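[1] Got a predicted structure plus its sequence, pasted below:
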Amino acid sequence: MNLIENNNQKMLSPKQHEELLIVLKERFEKNMHRHEGLEWDKVEAKLHAHTGKLWSLHEMERTGGEPDVVDYDKHTGEYTFYDCSAESPKGRRSVCYDRQAQDSRKKHKPENNVIDMATAMGITLLTEEQYRALQKLDDFDRKTSSWVQTPADIRELGGALFCDYRFGHVFMYHNGAESYYASRGFRGSLKV
């Protein structure tokens, strides 16, 4: 990966920066139903003003998330990107919920966990509410599932939550936080 390290900040090379903006613009224009009334030029200007966020969007893209704009907050002036890949991002599957769950496995430990990956990418794991809002834009996770933020009381008891879309409805389930499956990953959000 051609990243430039600058005072511990992760930045894209000029070529990666340009290529990512092209991909994001094409996706934005192809999926106007996700962000009716918003204009790409304003989104792009915001991205140019916050180039550090491009690294996180690049990581979302690199791991298969297909990030797209899903909201604009008039009060803060922030655009919100969610992972909008049809299925849970391929580069973020087969991971348990957090470091504690990963460390608790005696055999067949996964290589990573959701919370550490999201933190390293500079994104936030979707909440159940955000996941349900995303499903109003398109049908996602018809064959896969995605971990979502888990309330502390559930996590303290060893559980974690995930969602999927089946039979025309969003379902939320629970599992042991240490579990992981080839068809379960996670979706994130990023405010710019």
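    Okay, I see it. Numbering: from 1, shown residues only.
[2] make it CA atoms for all contacts and neighbour counts henceforth
    Fine.
[3] Which of the three states applies to Ser189?
    Following DSSP: H, G, I helix; E, B strand; the rest coil, we place Ser189 in the strand state.
[4] So it versus Phe81, what's the distance?
    Between Ser189 and Phe81 the computed distance is 5 Å (Cα to Cα, to the nearest Å).
[5] Show me where this protein has its helices.
    Using DSSP state H, the helices of the chain run over 14-30, 40-49, 51-62, 99-104, 114-121, 128-135, 152-156.
[6] For Val69, which of the ones you listed is the nearest?
    Across the helices of the chain, Val69 has its closest neighbour in helix 14-30 (7.0 Å, Cα to Cα).
[7] Comparing Ser189 and Phe81, which shows the higher neighbour count?
    Between Ser189 and Phe81, counted using other Cα atoms under 10 Å, Ser189 has the larger neighbour count: 24 against 21.
[8] Use this one as the comparison:
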Amino acid sequence: MKSNKKELSPTQRQELLAVLRSRFEKNSNRHKGLDWAKVQAKLEADTKKLWSLNEMETTGGEPDVVGYDKGTDEYIFYDCSTESPKGRRSVCYDRKALESRKEHKPENNAIDMAAAMGIELLAEEQYRELQQLGKFDTKTSSWVKTPSDIRKLGGALFCDRRYDTVFVYHNGADSYYAARGFRGLLRV
């Protein structure tokens, strides 16, 4: 049962840290030169961020460290699941799109879900960076942050990988598909 409180129990924290450490060690190509002990220290110092990572994990995102920003002293986590996170699919782009649907509304939208989880959607550039670390979304697709001028006209952007190439597409922001979700990022 989920609590409205954005905090994990000590047991949940330790379990999540163990999962994150294992993934970090198994996928060292994603974060060359970074030290798990430093990442863990940052995570233990910010339980709200740990809660957000748990939300990423429980919805199927398989978050992992993909970089470090020296300027802000933050580690950057992306959803690194092979396909778009299963617990975040079949959603339209944002609240405005959800409210505009007259019938067959999805249960939620990507922007509100990300905000509730304390994460952001990947931008197209970040999505392309992720694709440099492996092959993601070969059977699914993921909504990405959409420029406001496109959104004002009713559209939204999504990306996937087909034919060993990363594609960016457009769709009506109110569309949703069983194979389209969203990937997030978190700075810790």
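    Thanks, I have it. Here the structure is a predicted model, which means the values were calculated and not measured.
[9] How much space separates the residue nearest to the spatial centre of structure 2 from Met56 of structure 2?
    Taking Cα atoms, centre = their mean, the centroid of structure 2 lies closest to Gly184, which sits 1.8 Å from it. Per Cα to Cα, Gly184 of structure 2 is found 8 Å from Met56 of structure 2.
[10] can you check Gly154 of structure 2 too?
    28 Å.
[11] of those two, who's got more company?
    The residue with more neighbours, out of Gly154 of structure 2 and Met56, is Met56; 27 against 14, by other Cα under 10 Å.
[12] Counterpart of the more buried one over in structure 1?
    Counting by TM-score structural alignment, Met56 of structure 2 lines up with Met60 in structure 1.
[13] Would you mind measuring from that match to Ala160 of structure 1?
    Here the criterion is Cα to Cα. By it, Met60 of structure 1 lies 22 Å from Ala160 of structure 1.
[14] ditto for Lys107 of structure 1
    Distance of Lys107 of structure 1 to Ala160 of structure 1, given as Cα to Cα: 20 Å.
[15] re the thing from before, for Gly184 and Met56 of structure 2, list the residues in contact with both.
    Both Gly184 of structure 2 and Met56 are contacted by Asp79, under the criterion Cα atoms under 8 Å, 6 or more residues apart in numbering.
[16] If we ignore the residues flanking it in sequence, what's nearest the residue nearest to the centre of structure 2?
    Counting by Cα to Cα, 6 or more residues apart in numbering, Leu121 is the residue found nearest to Gly184 of structure 2 once chain neighbours are left out, at 4.4 Å.
[17] Any figure for the gap between the equivalent of the one you found over in structure 1 and Pro14 of structure 1?
    Aligning on TM-score structural alignment places Leu121 of structure 2 opposite Leu125 in structure 1. Distance, Leu125 of structure 1 to Pro14 of structure 1, using Cα to Cα: 28 Å.
[18] One more: Asp141 of structure 1?
    Asp141 of structure 1 is 33 Å from Pro14 of structure 1, by Cα to Cα.
[19] Who has more neighbours out of Lys107 and Ala160 of structure 1?
    Between Lys107 of structure 1 and Ala160, counted using other Cα under 10 Å, Ala160 has the larger neighbour count: 26 against 6.
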